[in-house]
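> Pasted the sequence and its predicted model underneath.
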Amino acid sequence: MEIDYSKHKHVVVIYPHPDDESFGTAGTVVKFREAGVPVTYLCGTLGEMGRNMGSPFFANRETLPEIRKQELINACKEIDMDLQMLSYRDKTMEFEDEQVVADDLRKRIEELDASLVITFYPPYAVHPDHNAMGRAAFRAIRDMDPDKRPEVWANAISNDHQEILGSPDIVIDTKDVFQKKLNALKAHKSQIDGMLQKVRQGNEELSEFDLALRYFQYETYHTVTFD
């Protein structure tokens, strides 16, 4: 599927955690930015309850929130994406009032005049925060005037999602912009270092670039409509 990135006015990315944007959509963001399209990330939490503290450890439970906040800021700079932090609490998105979250997201989407929203596809996004944020984003768009709704691309990542949803509608090869995606991933040092060390075992002959490319080259989305 050939994608005309330049047709969009503004892309809004909605995920709950710092690093969701880098793993799932950084290459896509870079392609939009190279086409001159503004992109804004609405990030739900600071990921302050995450278990990864760096490898070797350089964070603890008290320092992790500020560290992950700065990592998020740095990652967004790497891919030239604007950032709005929504200040919800990590690992509690499923307990937030979904309509309240949706109303806030809808207001921001409308203020930014988004023509495309990228978010998680509930309930196929594994983590409770992922699914809760996706549900709120879907509700926000469903609540909009049908004539003003943006296009929606959604990440489905559960093991069974293709059996239920079918193959992704959009597959983006990020190889040509992968260095920028890798820079964004590496900005999340507390999260990525341990992962790269783990996958390097048995792949010692690969460069850091080629190792990361093996796992994160393609970004896939299902298109969603609200009739």
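Nice, thanks for sending it over.

> CA only for contacts and neighbour counts going forward, please
Will do.

> And the strands in the chain?
11-15, 39-43, 82-85, 116-120, 151-155, 170-173, 218-224 (DSSP state E).

> Same list (the ones you listed) but as TSV, adding distance to Ala140 and mean neighbour count.
Output for the strands of the chain, formatted as TSV (distance: least, C-alpha to C-alpha, whole Å; neighbours: other C-alpha atoms under 10 Å):
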stretch	distance to Ala140	mean neighbour count
strand 11-15	11	26
strand 39-43	13	23
strand 82-85	17	16
strand 116-120	11	26
strand 151-155	12	22
strand 170-173	22	16
strand 218-224	13	18
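
> would JSON lines of the ones you listed with distance to Ala137 be doable?
Compiled in JSON lines, those are given as follows (distance: least, C-alpha to C-alpha, whole Å):
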{"stretch": "strand 11-15", "distance to Ala137": "7"}
{"stretch": "strand 39-43", "distance to Ala137": "10"}
{"stretch": "strand 82-85", "distance to Ala137": "15"}
{"stretch": "strand 116-120", "distance to Ala137": "7"}
{"stretch": "strand 151-155", "distance to Ala137": "10"}
{"stretch": "strand 170-173", "distance to Ala137": "19"}
{"stretch": "strand 218-224", "distance to Ala137": "12"}
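
> Tell me which of those strands lies nearest to Ile164.
strand 218-224 (11.7 Å; C-alpha to C-alpha).

> dump the residue contacts of Val117.
11-14, 150-153 (C-alpha atoms under 8 Å, 6 or more residues apart in numbering).

> ok, how many other residues are close to Ala59?
Ala59 is surrounded by 17 other residues when neighbours are defined as other C-alpha atoms under 10 Å.

> Equivalent analysis for Glu163, please.
Neighbour tally, Glu163, other C-alpha under 10 Å: 8.

> for Val37, same thing?
If we define neighbours as other C-alpha under 10 Å, then Val37 has 17 of them.

> For Met81, see how far away it is.
10 Å (C-alpha to C-alpha, to the nearest Å).

> thinking again about what came up before, right, so of the strands of the chain, which gets closest to Met195?
Closest among the strands of the chain, using C-alpha to C-alpha: strand 218-224, at 17.8 Å.

> nearest to Gly24, of the strands of the chain?
Nearest of the strands of the chain (C-alpha to C-alpha): strand 218-224, 6.2 Å.

> what's the closest one in contact with?
With C-alpha under 8 Å, 6+ apart as the criterion, strand 218-224 contacts 24-25, 27-28, 151-156, 167-174.

> and if you look at stretch 134-152?
Contacts of stretch 134-152 (C-alpha under 8 Å, 6+ apart): 14-15, 98-99, 101-103, 105-106, 114-122, 223-226.

> next, the one to line up against it:
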Amino acid sequence: MRTGGLLLVHAHPDDETLFTGGTIAHYAARGVPVTVLTCTLGEQGEVIGERYAQLAADQADQLGGYRIAELTAALGALGVNSPRFLGGAGHWRDSGMSGTTADPGLAESAEHPRAFVRSGDEAVQALVDVIDELRPQVVVTYDPRGGYGHPDHIHAHEITMAAVERAAETGWDVPKLYWAILEDPTMKAAGQAMNDRVAAGAVLPAQWIVPPAEALGGFPPEAVSAVIDIADVFEAKVAALRAHATQVTVSEYGLEYALSNNLALPIVAQEAFQLVRGKFAPGPDGREHDLFAGLTGPAE
């Protein structure tokens, strides 16, 4: 087992699985210490289905507590014992997407006094404290756009970048820092495979919208530093996606999923990363296949 291990900083429950679920399961299965640090409870999430719809922020406002249970189940499927929250569970609140309705009396989620986007230096220091405690060899978070522009994803990126810099001065210099990204050719190929399955007779939920492959995309290949093959833990990622049932629906085939927007997306068999701090140690194909490459050997 490698000391230090892997620290992943995510904004809401389900992000850990959507962006990095296969990588979490990959390293957990190999005995690498894995910590998933979630910044909010995801209180502003849109609820799929009627069973728990009244937990939403504009009704009972109890969704965050329920999502702790979903996160716990998802992490269990991925091989991680329990969730950990920045500042403690519920310390910062989901800020919501721009223009979404907050809880009663507030015009915008981001105006809530505990909104994560308002966390400022307190959140940076809270993350520094976690880094100093865990001394991770690898930290993973979002790219500067937060994957798809959610304000909390962007803020998680910002505080992670700031905390890694500060921790280097005060206690622990993180050896490698990555952004979790999508690779354009991989997404287009997976999208085409999804369309081919549908054309061959695969039946997806009627409300789902299947986009053309060319509509899917991501970063160009030259931006990808590392690729983790998750084929051997693919089912664990699918199980973790199913655990986030208020936020994610997975097809009966376990190859596609959709969020509340009903846009069908493929579940790809590899996860891509861009190295932004530390030593790049590629293999013969010019890419890393271990986030710990160049440190103390492969995480096997």
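That came through, no problem. Note that this is a predicted model, so its numbers are computed, not measured.

> Once they're superposed, what TM-score comes out?
Once superposed, chain against chain, the TM-score is 0.81 (TM-score structural alignment, normalised by the length of structure 1); 208 aligned residues with a C-alpha RMSD of 2.6 Å.

> one step back: of the strands of structure 1, which is nearest Leu182 of structure 1?
Of these, the one closest to Leu182 of structure 1 (C-alpha to C-alpha) turns out to be strand 218-224, at 12.7 Å.

> Run the angle between that closest one and strand 116-120 for me.
110 degrees (axes from the mean of the first three to the mean of the last three C-alpha atoms, to 10 degrees).

> quick one: strand 218-224 of structure 1 to structure 2 mean distance?
Comparison of strand 218-224 of structure 1 with structure 2 after fitting gives an average deviation of 1.1 Å (mean C-alpha distance after the TM-score superposition for structure 1).

> Where does that strand end up in structure 2?
The aligned range for strand 218-224 of structure 1 in structure 2 is 270-276, by TM-score structural alignment.

> just stretch 101-114 of structure 1 next, same as before
Against structure 2, stretch 101-114 of structure 1 falls on residues 123-136 (TM-score structural alignment).

> can you list contacts of that stretch?
For stretch 123-136 of structure 2, using C-alpha under 8 Å, 6+ apart, the contacting residues are 3-7, 86-87, 159-160, 162-164, 166-167, 171-172, 174.

> Would you mark the buried spots in it?
123-125, 127-132, 134-136 (16 or more other C-alpha atoms under 10 Å).

> Structure 1: helices as residue ranges?
20-24, 26-34, 64-78, 98-112, 128-142, 161-165, 178-187, 189-200, 208-216 (DSSP state H).

> Of the ones you listed, which is nearest Pro56 of structure 1?
Of the helices of structure 1, the one closest to Pro56 of structure 1 (C-alpha to C-alpha) turns out to be helix 189-200, at 8.0 Å.

> Please pull up the equivalent of Val164 of structure 2 in structure 1.
In structure 1, Val164 of structure 2 lands on Ile141 (TM-score structural alignment).

> What count of nearby residues applies to its match?
24.

> Could you check how far it is from Lys148 of structure 1?
For Ile141 of structure 1 relative to Lys148 of structure 1 (C-alpha to C-alpha), the value is 9 Å.

> Now do the contacts for the closest residue to Pro122 of structure 1 other than its chain neighbours.
Leaving aside its chain neighbours, Pro122 of structure 1 sits nearest to Asn131 (4.6 Å; criterion: C-alpha to C-alpha, 6 or more residues apart in numbering). Contact partners of Asn131 of structure 1, counting by C-alpha under 8 Å, 6+ apart, are 94, 120-125.

> can I get those in JSON lines with distance to Phe57 of structure 1?
Converted to JSON lines, these look like this (distance: C-alpha to C-alpha, whole Å):
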{"residue": "Glu94", "distance to Phe57 of structure 1": "29"}
{"residue": "Phe120", "distance to Phe57 of structure 1": "30"}
{"residue": "Tyr121", "distance to Phe57 of structure 1": "33"}
{"residue": "Pro122", "distance to Phe57 of structure 1": "33"}
{"residue": "Pro123", "distance to Phe57 of structure 1": "33"}
{"residue": "Tyr124", "distance to Phe57 of structure 1": "32"}
{"residue": "Ala125", "distance to Phe57 of structure 1": "28"}
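
> Out of these, who's the most crowded?
That'd be Phe120 among these, by other C-alpha under 10 Å, with 31 neighbours.

> separation between that residue and Phe58 of structure 1?
According to C-alpha to C-alpha, Phe120 of structure 1 and Phe58 of structure 1 sit 30 Å apart.

> What of Glu21 of structure 1?
23 Å.

> What about Pro56 of structure 1, how many residues nearby?
9.

> oh sorry, the question was meant for Gln70 of structure 1
16.

> Glu208 of structure 1 too?
Neighbour tally, Glu208 of structure 1, other C-alpha under 10 Å: 13.

> With Gly49 of structure 2 instead?
Neighbours around Gly49 of structure 2, by other C-alpha under 10 Å: 12.

> out of everything not next to it in sequence, what's closest to the counterpart of it in structure 1?
Alignment note (TM-score structural alignment): Gly49 of structure 2 maps to Ser55 of structure 1. Among residues not flanking Ser55 of structure 1 along the chain, Gly194 sits closest, at 5.2 Å (C-alpha to C-alpha, 6+ apart).

> I figured Gly54 of structure 1 hits Ala187, correct?
No: with contact defined as C-alpha atoms under 8 Å, Gly54 of structure 1 does not reach Ala187; the gap is 11.8 Å.

> Look at the two and report which has more neighbours.
Counted by other C-alpha under 10 Å, Gly54 of structure 1 and Ala187 do not tie: Ala187 has more neighbours, with 24 against 18.

> Now check the more buried one against structure 2: what is it aligned to?
So, by TM-score structural alignment, Ala187 of structure 1 is matched to Ala243.

> Please tell me I have it right and that match contacts Ala73.
Yes: contact criterion C-alpha under 8 Å: Ala243 of structure 2 and Ala73 qualify, at 6.0 Å.

> quick one: Gln70 of structure 1 from Asp82 of structure 1, how far?
For Gln70 of structure 1, the distance to Asp82 of structure 1 - C-alpha to C-alpha - is 14 Å.

> Apologies, that question was intended for Thr174 of structure 1.
Counting by C-alpha to C-alpha, the gap from Thr174 of structure 1 to Asp82 of structure 1 is 20 Å.

> now swap in Val37 of structure 1 and tell me
Applying C-alpha to C-alpha to Val37 of structure 1 and Asp82 of structure 1 gives a distance of 11 Å.

> Same question for Pro16 of structure 1.
Pro16 of structure 1 is 16 Å from Asp82 of structure 1, by C-alpha to C-alpha.

> How about Thr223 of structure 1?
23 Å.

> Ala132 of structure 1 too?
23 Å.
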